[in-house]
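**Q** Could you look at this predicted model? Sequence included:
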Amino acid sequence: MRIFKEFKEFAVKGSMMDMAIGIIIGASFNQVIDVLVKKILLPPLSLMTDGLNYQDKKLVLRELVTNTNGEIVSDEVAIGYGAFLEAGLDFLIIGFTVFVVVKFLNSLKNKAHDPNDKTVKTPKDIELLAKLSDLMEEQNKLLKEKK
């Protein structure tokens, strides 16, 4: 029963909703990057290399073997390094984009957590902590003066 209570707390706190939203956005973002790589970046690259299609690139370890009737006797065994290159390019683009987004969000967060910066509304907890810090410094000064 304790696990159900923990799950309820997890769901009510919004963590589950945040995670679900992140997964949905991530899946959509993956589709965008996939189209970006396959339909926008790779065609010009293929054009520069005389129509080379990277997804079809492979290192054949064993050729396809057929008999006289055209039936397959043994399948081709190949390492598809072209698909790996595309996936690597996808990964690099996604990684760089996530880096830029996180860097931007961190700069906004840092701005919001600076109580002296009035261009962005500072959260209440940060304002209270800043006031508390100022009051403690003032109190320490008063105590030092009494000595």
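**A** Cool, got the structure. This is a predicted model, so every value here is computed, not measured.
**Q** all contacts plus neighbour counts: C-alpha atoms, from now on.
**A** Will do.
**Q** Kindly provide the distance from the residue nearest the centre of the chain to residue 55.
**A** Central residue of the chain (C-alpha atoms, centre = their mean): residue 98, 4.4 Å from the mean position. Between residue 98 and residue 55 the computed distance is 25 Å (C-alpha to C-alpha, to the nearest Å).
**Q** rewinding a little: now the host helix or strand of the residue nearest to the centre of the chain, how far from the centre of its chain.
**A** Assessed by DSSP states H and E, residue 98 sits inside helix 81-112. Computed by C-alpha atoms, centre = their mean, to the nearest Å, the chain-centroid distance of helix 81-112 equals 6 Å.
**Q** here's the one I want to compare it with:
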Amino acid sequence: MLKEFKNFIMTGNVIDFAVAVIMAGAIGLVINGFVADIIMPIVGEFAGGVDFANLKYVLTETSGTEGEAGYVAENAVRWGAWVNTIVNLLIVGFVMFLIVKAYNKT
């Protein structure tokens, strides 16, 4: 049984999959930084100087002082962060498309 497991793990498909998962995580971090630090400030500038990460629709305002009795935290729909996530998804999808397209050419 241990020998079968070793043969399974050492097959090319499993190793390739493991490398792909690690690379996808690294690419995701790079793209997330690219979107948050480069793309969205440019988009925000063209939208009139808006920082999308901080855009929200407040449902309940904060009341009281944090740590004291009767404190109510703000409840808000953070739609700007969601816009950032959508842009991130589109860029990740495009990068993965380019990687697969380049791989299929060889």
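**A** Received, thanks. Predicted model, so just to flag it, every value in this text is computed and none were measured.
**Q** before we move on, back to that, and the residue nearest to the centre of structure 1, what pairs with it in structure 2?
**A** Matched to structure 2 by TM-score structural alignment, residue 98 of structure 1 sits across from residue 96.
**Q** Give the full set of residues in contact with its match.
**A** Contacts for residue 96 of structure 2 (C-alpha atoms under 8 Å, 6 or more residues apart in numbering) come out as none.
**Q** please redo it, this time with the cut-off set to 10 Å
**A** The contact partners of residue 96 of structure 2, taken as C-alpha atoms under 10 Å, 6 or more residues apart in numbering, are 24, 27, 90, 102.
**Q** With residue 76 of structure 1 as the reference, measure out to the equivalent of residue 58 of structure 2 over in structure 1.
**A** In structure 1, residue 58 of structure 2 lines up with residue 60, judged by TM-score structural alignment. According to C-alpha to C-alpha, residue 60 of structure 1 stands 7 Å off from residue 76 of structure 1.
**Q** Pipe the contacts of residue 96 of structure 2 into CSV and attach neighbour count and distance to residue 15 of structure 2 per row.
**A** Listed next are these as CSV, based on neighbours: other C-alpha atoms under 10 Å; distance: C-alpha to C-alpha, whole Å:
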residue, neighbour count, distance to residue 15 of structure 2
24, 14, 14
27, 15, 18
90, 11, 28
102, 10, 20
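**Q** and the two most separated of these?
**A** Greatest spacing in those, by C-alpha to C-alpha: 90 and 102 (18.4 Å).
**Q** Residue 14 of structure 2 sits in which helix or strand?
**A** Counting by DSSP H and E, residue 14 of structure 2 is found in helix 12-34.
**Q** which residues of structure 1 does that helix align to?
**A** Under TM-score structural alignment, the match for helix 12-34 of structure 2 in structure 1 covers residues 14-36.
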